[in-house]
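Q: Model the structure of this input:
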Amino acid sequence: MNIETLQEYCLSKPGAEETLPFGPDTLVYKINGKVFLLVGLESNPLQFNVKCDPDTALELREEYPCVLPGYHMNKKHWNTIIVDGSVAMATLKQWIDWSYDLVKGKPKAKKK
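A: This is a model prediction of the structure:
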């Protein structure tokens, strides 16, 4: 996975938007105004932050050396993924999907 593939995948998610709230070097992907992925454009190798269920976040860190506590994020809920070729692209996409789904959440019930 490279930055272009990552951008395309994130923007393919329904309602996703790409923003630059922290300056020109950090892309932030949001759904419903909430962040589901951050990526530094200058990172080499590519690395990105995704939100994760706290228990799953710990399990992934134990299983995969390329998964670290979220850099500059709440380490209970965020992981940093280093794209070093050790994890298949399908797995990386699954982690992005989990983050997107977690942040998107369930639609709020309308008040009567």
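Q: Please count neighbours and contacts with C-alpha atoms only from this point.
A: OK.
Q: could you measure Ile3 against Cys10, distance?
A: 10 Å (CA to CA, to the nearest Å).
Q: this one next, for a side-by-side:
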Amino acid sequence: MVDVVNLKCDKELVGSLQKEHGIFKAYHMNKENWVTVGLDGIVSDEKLKSLVRMSYYLTSGK
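A: Predicted coordinates:
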């Protein structure tokens, strides 16, 4: 069993992100705007932080 997190991404990046190891089509989310990231260490901490920042920006009230 692996912990995961769903993150909203720029629609233009979703396809290329899903080609990276540890990043998948979003589980139970809109697959055009969201990705699921495995928290098992495959995705680097820096990449994960970058994706979390993007998701926060895209989901926070402006």
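Q: where's the corresponding residue of structure 1 for Ser60 of structure 2 relative to Lys34 of structure 1, distance?
A: For Ser60 of structure 2, the aligned position in structure 1 is Lys104, judged by TM-score structural alignment. In this view, Lys104 of structure 1 and Lys34 of structure 1 are 8 Å apart by CA to CA.
Q: corresponding residue for Thr36 of structure 2 in structure 1?
A: The equivalent of Thr36 of structure 2 in structure 1 is Thr80 (alignment by TM-score structural alignment).
Q: Specify the local secondary structure of that match.
A: Using DSSP: H, G, I helix; E, B strand; the rest coil, the structure places Thr80 of structure 1 in strand.
Q: pretty sure it is in contact with Leu46, am I right?
A: No: in this structure Thr80 of structure 1 lies outside contact range of Leu46 using CA atoms under 8 Å: 10.4 Å.
Q: Of the two, give the one with the bigger neighbour count.
A: Thr80 (24 against 17; other CA atoms under 10 Å).
Q: And Lys47 of structure 2, which helix or strand is it part of?
A: helix 45-59 (DSSP states H and E).
Q: That helix vs structure 1, average distance?
A: Its aligned residues in structure 1 lie a mean 0.8 Å from helix 45-59 of structure 2 after superposition (mean CA distance after the TM-score superposition for structure 1).
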